[in-house]
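K.L.:
Structure of the sequence below:
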Amino acid sequence: MNTLTHAVLPPGAGLGLRSPHVADVLAQRPDVAWWEVHSENYFGGGQPIAQLEAVRAAYPVSLHGVGLGLGSAEPLDLVHLAQLKALVARIEPAMVSEHLCWNRVPGRFFNDLLPVPRIDGALALLADRVDAVQTALGRRILIENVSRYVAFDGETYGEAELLAALVARTGCGVLLDVNNLYVNALNLGVDPLAEIASLPVDSVGEIHVAGFEIRDGVAIDTHGAPVSAPVWALLDAALARFGPLPVLLERDTHLPPLAELLDEYRRLTARVGTVAEVVAC
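P.N.:
Here you go, the predicted model:
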């Protein structure tokens, strides 16, 4: 794995960039340290990729994939991987990340981040897929923990345990989503602080915060609400363990105007700065 490029984002707060805000970002050039976009939204040509290139000329950019489905039993989608490789070469992002999930069975694709059953054989399959992606891209990627709504019988790994083993085998890093940790705590009783403690200190390369919603008694990772107080507290705990890191604010549904989103972003920048100062002391 020594031939892989280890690109990094600047420590501090970043913001998820969604298409309704791109024109405003290019016109206003707000004071944001870095932006993250969903890779698949820029696989085509035309205006979207031209706008992303303009954003990239002014800011660091992270590519966050939602479609590879690394845990699928089906073979890796080589067309998807080729499109990602071309986008990485064109944008030269500061970071590339994917999810610990599956999304395909023979003849069918699910537009969702379905949790991988953590059973014997899962680690070997995931390691093969991560190795293939990193080899194709020539760079280290981060793998994100996902929200879960059901538990599987016979699981032999915790999610943090599986991620730590994946890091050890492949040299990848972890994108730690603390909102997903809290959603899993509410739905399945997972201890989020134990999950944070189970990850090696040098394995985490980025953190995500977002909002969730309760629907029919279930916590759903909608990215459609402000960050909750318990998630802010988990962010503090994660930064205390892992040190100053890039931290992204995600918002995908109930998308507010850019000015309103920037208000919450500034709350994140203040919190990240405060925690970083405490860690440095």
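
K.L.:
Going by C-alpha atoms from here, please, whenever you check contacts or count neighbours.
P.N.:
Fine.

K.L.:
Gly273 looks like it's in a helix, true?
P.N.:
Yes. Gly273: assigned to a helix according to DSSP: H, G, I helix; E, B strand; the rest coil.

K.L.:
any idea how far the closest residue to Ala73 other than its chain neighbours is from Arg29?
P.N.:
Leaving aside its chain neighbours, Ala73 sits nearest to Val105 (7.1 Å; criterion: CA to CA, 6 or more residues apart in numbering). As judged by CA to CA, to the nearest Å, Val105 and Arg29 stand 43 Å apart.

K.L.:
ok, now Leu239?
P.N.:
From Leu239 over to Arg29 (counting by CA to CA), the distance is 28 Å.

K.L.:
who's in contact with stretch 90-107?
P.N.:
7-9, 52-53, 56, 60-74, 109-116, 140-146, 175 (CA atoms under 8 Å, 6 or more residues apart in numbering).

K.L.:
To compare against the first, here's the next sequence to fold:
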Amino acid sequence: MGRLGTGIGWRPEIAEAVEGMPGIDWVEVVAENVCPGHLPESLLRLRERGVTVIPHGVSLGLGGADRPDEGRLAALAERAEALGAPLVTEHIAFVRAGGALTASPPLEAGHLLPVPRTRDALDVLCENVRIAQDALPVPLALENIAALFSWPGEELTEGQFLSELVERTGVRLLIDVANLHTNRVNRGEDPAEALAALPLEAIAYVHVAGGFERDGVWHDSHAHPVPRPVLDILTGLATRVAPPGVLLERDDDFPGPAELERELHTIRDAVAAGRSRSAGGTTPTGTATGGAVGTGAGGVGVLAPPVAGVRERLGVAQTAVLSSLVAGTPVPEGFDRARMRVQARALAAKRADVVAKVAPELPVILGAEYREAFLAYARQRPMTAGYRRDALDFAGHLLKLGRPGNAGTRRRLRQWWLDRAGPAPRRPSPTTRALRALLRRRA
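P.N.:
Predicted coordinates:
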């Protein structure tokens, strides 16, 4: 894979702006948000211009105790082929727990959660990575995630964990410098130490994003300008290696094209500052090629599977953590209860936001009642499937309670639910057609 250059996360809300931006060499798209047979026209036009498109997955959960789901892997592979991507990316995280492995109800986080940096977790992650590598048609790169809490009893630093993961699997790394800053604030970890431990030749590209701090906790929002501390980490990385690609992520509260272009210029300047220092001979230099390390297709020889019981032990631990976050069970011993409460609130808020995006008619129907009603529902009902199922379950839950109190609003909600809850799609009702027309006008 050649050098990527400067890129931006493609989102429907800024598709037109991205197409018109000068100097965009590549874009990244959330894999689960595109359908291979019906790619957005904007992405097709970008590809025709020679802009590289990379699918970025968020739902594999390779850090989870279960083996990767074959259907999710096949879907990611299909998107890579449809987009002509040189690689695909995912996260070092778990997103679900429970189920057959632990003989407990399945639970979905709806977000990326940190894996414990232990030998057990590393063994499982390495095997899951090899399974994914064998199923994908292009190389895989994994991203370090932001975390609001730490696991007790961790055995490795972030740098050690990532370095050994690369050594054992040959996987590439997507280094998110904003996440390194998040972990500095929330977990007291030194980004420079993490970067110093990384195998530089394994870096595929770099993410940069904004966030905000509240009550001593950094929230990786992807909805704020990139702050100076994040840019400084990027400069520090660039003194060590020339990143093959650097990408700006923005997922909400999108500014205008001019502001996005200014942020991209600032990011380029931060990289240039690091490369200038490197040229001065003050730090180690190098070029990340994005190539695999080690030998063989995955970079190493055959890995022995984790010893018996490792997946079960990890599964029990992750289920206890996730259950405390989404189902109100006690926080496992050794975890910071205050941070776990922050994480639980963040998961519920994200869940409400994403449901509002996948089912935009619901906030229109319910108006100001939507958010409070959804958060009350989320406290009682953990998510066990995807967000679309969650939206249907939420509407059904309200209707069973005889809500909303306004008869006309309740009638519209019931019609919306009936249009989607049957075994086969129904012809959209006049109410649904009117809602869709209203949403199009708002867009």
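
K.L.:
Aligned against structure 1, show me the partner of Asp353 of structure 2.
P.N.:
The pairwise alignment with structure 1 leaves Asp353 of structure 2 unassigned, based on TM-score structural alignment.

K.L.:
tell me which element Asp353 of structure 2 falls in.
P.N.:
Per DSSP states H and E: Asp353 of structure 2 is located in helix 337-358.

K.L.:
How about Leu193 of structure 1?
P.N.:
helix 192-198.

K.L.:
Helices of the stretch 151-300 of structure 2, residue ranges please.
P.N.:
Assigned by DSSP state H, counting those that start in this stretch, the helices in the stretch 151-300 of structure 2 fall at 158-169, 177-187, 191-197, 228-240, 257-279.

K.L.:
Pull the number of nearby residues for the nearest residue to Ala223 of structure 2 once chain neighbours are set aside.
P.N.:
Counting by CA to CA, 6+ apart, Ala223 of structure 2 lies nearest to Asp252, which is 4.8 Å off, once chain neighbours are set aside. By the criterion of other CA atoms under 10 Å, Asp252 of structure 2 has 12 neighbours.

K.L.:
Quick one: the strands in structure 2, in order.
P.N.:
Taking DSSP state E, the strands of structure 2 run over residues 5-9, 26-30, 52-56, 88-91, 94-99, 104-113, 140-143, 172-176, 203-208, 212-214, 217-219, 245-248.

K.L.:
What helices and strands are in contact with the helix holding Leu193 of structure 1?
P.N.:
helix 159-170, helix 178-188, helix 229-242 (3 or more CA pairs under 8 Å, 6 or more residues apart in numbering; DSSP states H and E).

K.L.:
Have a look at how far, on average, that helix is from structure 2.
P.N.:
Superposing on structure 2 and averaging over aligned pairs (mean CA distance after the TM-score superposition for structure 1), helix 192-198 of structure 1 comes out at 0.6 Å.

K.L.:
circling back: so if I had to pick from Leu239 and Arg29 of structure 1, which one is more boxed in?
P.N.:
More crowded of Leu239 of structure 1 and Arg29, by other CA under 10 Å: Leu239, with 20 against 12.

K.L.:
Wait, the more buried one touches Leu245, no?
P.N.:
Yes. Leu239 of structure 1 lies in contact with Leu245 (CA atoms under 8 Å); the separation is 7.2 Å.

K.L.:
will you turn the helices and strands packed on helix 192-198 of structure 1 into JSON lines that also has distance to Ile91 of structure 1?
P.N.:
Below are these laid out as JSON lines (distance: least, CA to CA, whole Å):
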{"stretch": "helix 159-170", "distance to Ile91 of structure 1": "24"}
{"stretch": "helix 178-188", "distance to Ile91 of structure 1": "27"}
{"stretch": "helix 229-242", "distance to Ile91 of structure 1": "28"}
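
K.L.:
Sweet, I'm off.
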